[in-house]
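Undergrad: Predicted coordinates and the sequence they were generated for:
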Amino acid sequence: MKLKNLHLENFRHCENTVIEFGNKITVISGQNGTGKSSILGWIAQLCDFKEKFKRLNGEYFKEDFSKVFRFCPEKDYPYNYKVKFEYDDGGLVLNEKIIKTRFLEASKTAKSRYRTDFDGRGNAIDFPVIYLGLRRLIPLATEGNIKLETHNLSSKNANYYSALSKEILILNDDKIKAESVKSLNKKVLAMKTGNYGHLGNSAGQDNIGQILSALMSYETLKEHQGKDYKGGILLIDEIDATLYAGSQTKLIDNLFKATNNLDLQIIFTTHSLEILEHLKDKLGQDTIVNYLKIDDGKVNNVINPTFEYISNKIKVQIGEKEKVSKTPFICEDKVAEYWIKNLLNGSDLKNLISVEKGPFPFGSMINMAESNHNIFKNVRFVLDGDVKNNLKGKKTPPKTVFLPDNCRPETIMYNFIYSLPDTDAFWDDLNNFTKQVCFADYRNGKDKGVVKRWLEDIRWKPYFGTGYAKLFNRWKKDNKDEVENFQNEIRKII
């Protein structure tokens, strides 16, 4: 199973926020207070692994609600929340899972609290998940009731622990071994070095030890299940905490290896510019960065932005303008060119791409997209929305995105303007630019030729604007989600 996206609707300051997941690595970044940790909490709630097989720390491959979520009595009560996941279980159609919360009023025997329901009641996904929250960062030296136990690591895992500890922390110590330690808050594989035991562990060593323990837990689950093993999810909050820059990037490189060997989706939160810069050339379907920002009190997600964009946001500084090598896009015709440019207005993408028009039939554009010829190596393609109908049941061509909706741009605008009420501000009653006048000669909106002539009618130019800008802007006003989705699709393929 692979998670594809998470849709948060009216959850705290996430009014309409979509998180996208990479097939291997997913990064959730942003300034403090943007809801990053809450997203990991929802993912943890999605999974309820039925098999009673324990991890190396003695816990099961699932997380209790109380360990990952805290609802605020002042602000959350008594609201009920709904979140939606889409995931791929290997079929042709994405599956959907909806989680709803229910607020339960205090009774004689219990305090006010929330419970989560899946598709009504029960039905969480039977899939293993490990959640490494901030509790793991409590230093062992500050813990109480510390007990040293005998670990049951195989020689393979013991060697793995030793080798990866040295590699990630960049240590010249051939005597690193794992010690199983239980304290008041956690059970961990601590590091015994040539100079000291578990009580001498730094917070960074403790952090790495628990991440390696999670990976080895999946290795033991894979060996236990054999052919029935289907992978898993590893969630890590503030992955960079307590680690210096060199160790952070070493850790990321080894997590990539683990995603391949153990078929894992690894999802983590971070503020680390070192990690984000290290990943900037790896972005795509396997690696996705979600950068959360707050505009007018609401969370917006920018998917796979440039490293410079994230760096400036995290540092709260103005970026340096530099000449950007633009990614060339080819579209079907002049109308598509106008609309693409309009859809990108006001975004960081406007200066990152160039648009060239046809006329090209969509079949020719698909052939170009699928061609390995050097002339198309760096070119991307935008197809009209109606092409989706022609490609039903087929894979989307590479390096290709679609314009919004499932119709030609002319038809979309025709239907949209026709649907506006007579009193809409788009019309100019004083000059008798009304719906009646606008469509008097163009009643058959199903005829492509009629719609094309309607759009190009010179009488409408003062009202449609140069390059149909006024027309497109009116459509965008009512279709903000479509605009954001198109921009995110463009980001993903450049």
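TA: Perfect, I can see it now.

Undergrad: switch to C-alpha atoms for all contacts and neighbour counts from now on
TA: Noted.

Undergrad: list the buried ones in the helix of greatest length in the chain?
TA: Longest helix in the chain by number of residues, with DSSP state H as the criterion: helix 203-225. Neighbour-count burial for helix 203-225 flags 203-222 (criterion: 16 or more other Cα atoms under 10 Å).

Undergrad: Burial check on Gly449, number of neighbours?
TA: 11 (other Cα atoms under 10 Å).

Undergrad: Please disregard the earlier target; I meant Ile314.
TA: Here the count is done by other Cα under 10 Å, and Ile314 has 17 residues near it.

Undergrad: And for the one 3 residues further on?
TA: By the measure other Cα under 10 Å, the count of residues near Gln317 is 9.

Undergrad: With Val302 instead?
TA: By the measure other Cα under 10 Å, the count of residues near Val302 is 23.

Undergrad: now do Glu143
TA: By other Cα under 10 Å, 14 other residues sit near Glu143.

Undergrad: from what I can see Lys100 touches Lys82, true?
TA: Yes - with contact defined as Cα atoms under 8 Å, Lys100 counts as touching Lys82 (4.5 Å).

Undergrad: another structure for you, compare them:
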Amino acid sequence: MCIGQFNYKNTKGMKGINRMASIKLLSLRFEDPAFRKLANIKIDFADRITLIAGHNGIGKSTILGLVSNGSGFTDSTYKSYFNKTFQGNLNEIIHLDYENELVNVQSSGLELPTPFIDYTVNGAPLTKSSTLTRRTSEQRVRVVVRNHPSGDFITKDNSISVGPDAKVPLPTIYLGMSRMIPVGESNPAWIKNTADKKILPEDAVFIRDFINSVIELEEDARNSEDITTSAIQGTKKTAKHPKYSYSSSCVSLGQDSLSAIATALSSFNKLKREMDESYPGGLLVIDELDAGFHPHAQTSLMSAISTAARQLKLQVIATTHSLCLIESIHPENFPKRRGKPLDSIVYITDSSSPRTAVNYTLSDIRRDMSLTIEAAPKKAKTKELKIYMEDEEAHFFLKRIITPALRARVKKEASVLLKMVPLSMGCDNLNSLPKHDDHFKTVLIALDADSSIKGKPEDTRNIIKMPGALDAQKKGLSPERTLYKFLKHLAYEKSGFPLARAKLIEKKVTSDFLKKYLVGGNVDMDDRDTAKNWMNKRLKYLTNWDVVGMWISEHSTEVKKFEDQLVSAATLTAKVTI
């Protein structure tokens, strides 16, 4: 058995062992000293798709190279449809400067950077360090992944072992920008298009259907299993194309890139069948995923990759500069999604000292991408909602009911500020205003308790009645008559309204004061003008002794009912437009 591969004999021979393998890439960690720009930064990877975004030169390709280098199958037992083993190698992805990044650092006695890659292997944690070493004969830098801590790693069921310097046995494919080399700009003699007679039918169908789900094929091609392998000699560019009505040399850059992605996915499809229960999942790493694709195709591509990743137990890690791709999986666009998200955005910000952005909204990402300064948000002016009442007497009564707490509740629930406007108008005229002018459908109308709301319920939702006392016939009383009846009881009766009596004692106001200054003598309160005159002449005492407040404390049920009606009416009325 090759070091770093699955121990098939142990897996198949042991009783009670679950042979379903699972390997997941968890994170990449950079500590001090920095690996290039990257220090003290942790990149967490999602279970399905991780998109990495950020400015040019910030370290995205370095991240892809390191995670690709950490895993793979190093022998040729299994090969992809690119005719390569399932592994990535850092020196084939990014260039490491032998002199500046290794020799000069060691000569100065400085510590070399060591990024760490975290995995779970059948549920057990495994950490790999990425160690820079030299090949003196070639004057070339190598990055070797070593178990951390050192020594052999083996799962409890002995099904998977990883040698001290071996790659983690997670089949890996890296797709770089070589997939985008334009065929039209290449030497025709180097271009090789051959009919693929060896590809298995199920993989041919996989490639065809995957491509068709992103960029629709012609009807004839949708029913064909023909596959053409296209390659450019002297480059890493290879891809398998479905049937077109034209040569595969004539495809667009987007179609070329799509075929390379489909070829990679079909390779995992083949591998999953070949390995059966020992298949541990896979890692597909793609540089510049959006390159060559129209925004609509990008959205379709993400959907197709998501489906394939779920079917093939893949983790897909890709870099992008596309807001369209970012929007397609950003959690902000999925507010109802519950549980741990399967996909994630890793946005790296600050080119000088890269760090992962935390809780960045789409607007934050867009602003950082374009380096635009966010304008200070203008404080939105809360809409004003007027509440009309019959007269000043009603205003005097109502302004004590509409407390700061009630105003705050209206603002919170209806998003409006109340403004009271007393008129000099009878209840019937006030009630009929909305019929004559639509403006009065956008305001509240508060009638005295002795009034009636006239009209259909759907036409009078903005009209409410103030609370008040009742007469012998259970008919509501106006504010002035309500207060007079209340004070008369306090002045001449020995019981009732204990809260109000306690307040009067606190204010050192006796029944004698009430009789002398408020309700002594005979007053015809049934006469509207007399009642108004009584109240206006006594406003000073009514205010200083907080008579309305005392009435409210004794009629909390009625007042609470009115408050709820007011909030409900305000909420509905605030939405009315004319």
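TA: Okay, I see it. Because the structure is a prediction, the values reported are computed rather than measured.

Undergrad: which residue numbers in the second structure go with the longest helix of the first structure?
TA: Aligned using TM-score structural alignment, helix 203-225 of the first structure spans residues 253-275 in the second structure.

Undergrad: Distance from the chain centre to that stretch, please.
TA: Relative to the chain's own centre, stretch 253-275 of the second structure is displaced by 30 Å; criterion: Cα atoms, centre = their mean, to the nearest Å.

Undergrad: Could you do stretch 188-207 of the first structure as well?
TA: Taking Cα atoms, centre = their mean, one finds the center of stretch 188-207 of the first structure at 34 Å from the center of the full chain.

Undergrad: contact partners of that stretch?
TA: Stretch 188-207 of the first structure is touched from outside by 57, 136-141, 169, 173-182, 209-210, 213, 241-243, with contacts defined as Cα atoms under 8 Å, 6 or more residues apart in numbering.

Undergrad: What's Asn485 of the first structure aligned with over in the second structure?
TA: Aligned partner of Asn485 of the first structure by TM-score structural alignment: none.

Undergrad: give me the number of residues near Asn485 of the first structure?
TA: Residues lying near Asn485 of the first structure (other Cα under 10 Å) number 15.

Undergrad: That one and Val302 of the first structure, how far apart?
TA: Distance, Asn485 of the first structure to Val302 of the first structure, using Cα to Cα, to the nearest Å: 10 Å.

Undergrad: Over to Lys182 of the first structure?
TA: Separation of Lys182 of the first structure from Val302 of the first structure (Cα to Cα): 41 Å.

Undergrad: Check Cys331 of the first structure too.
TA: As judged by Cα to Cα, Cys331 of the first structure and Val302 of the first structure stand 24 Å apart.

Undergrad: Over to Ala203 of the first structure?
TA: Ala203 of the first structure is 32 Å from Val302 of the first structure, by Cα to Cα.

Undergrad: repeat for Met368 of the first structure
TA: Relative to Val302 of the first structure, Met368 of the first structure is positioned 29 Å away (Cα to Cα).

Undergrad: Over to Leu292 of the first structure?
TA: Noted for Leu292 of the first structure: a distance of 6 Å to Val302 of the first structure, by Cα to Cα.

Undergrad: Check Lys250 of the first structure too.
TA: For Lys250 of the first structure, the distance to Val302 of the first structure equals 26 Å [Cα to Cα].

Undergrad: now do Ile275 of the first structure
TA: 17 Å.

Undergrad: ok, now Lys54 of the first structure?
TA: For Lys54 of the first structure relative to Val302 of the first structure (Cα to Cα), the value is 37 Å.

Undergrad: same check, this time on Asp119 of the first structure
TA: Applying Cα to Cα, the value for Asp119 of the first structure to Val302 of the first structure is 29 Å.

Undergrad: same check, this time on Lys230 of the first structure
TA: Taking Cα to Cα as the measure, Lys230 of the first structure and Val302 of the first structure are separated by 30 Å.

Undergrad: next one: Leu169 of the first structure
TA: According to Cα to Cα, Leu169 of the first structure stands 32 Å off from Val302 of the first structure.

Undergrad: now Ile318 of the first structure
TA: Distance from Ile318 of the first structure to Val302 of the first structure, counting by Cα to Cα: 18 Å.

Undergrad: For Cys47 of the first structure, which non-adjacent residue is closest in space?
TA: The shortest distance from Cys47 of the first structure to any non-neighbouring residue, by Cα to Cα, 6 or more residues apart in numbering, is to Ile125 (4.7 Å).

Undergrad: Which position in the second structure pairs with the one you found?
TA: Using TM-score structural alignment, the partner of Ile125 of the first structure in the second structure is Val168.

Undergrad: Determine the number of other residues adjacent to its match.
TA: Number of residues near Val168 of the second structure (other Cα under 10 Å) recorded here: 33.

Undergrad: Ala106 of the first structure now?
TA: If you count neighbours by other Cα under 10 Å, Ala106 of the first structure ends up with 10.

Undergrad: before we move on, what about the one 5 residues further on?
TA: Close neighbours of Lys111 of the first structure, defined as other Cα under 10 Å, add up to 10.

Undergrad: Then it would be within a helix, right?
TA: No - read with DSSP: H, G, I helix; E, B strand; the rest coil, Lys111 of the first structure is coil and lies in no helix.

Undergrad: What lines up with it in the second structure?
TA: Under the alignment by TM-score structural alignment, Lys111 of the first structure pairs with Gln139 in the second structure.

Undergrad: And for that match, nearest residue in space, chain neighbours not counted?
TA: Sequence neighbours aside, Tyr98 is the residue nearest to Gln139 of the second structure in space, at 6.4 Å (criterion: Cα to Cα, 6+ apart).

Undergrad: which residues sit in contact with the one you found?
TA: With contact set as Cα under 8 Å, 6+ apart, Tyr98 of the second structure has these partners: 134, 139-141.
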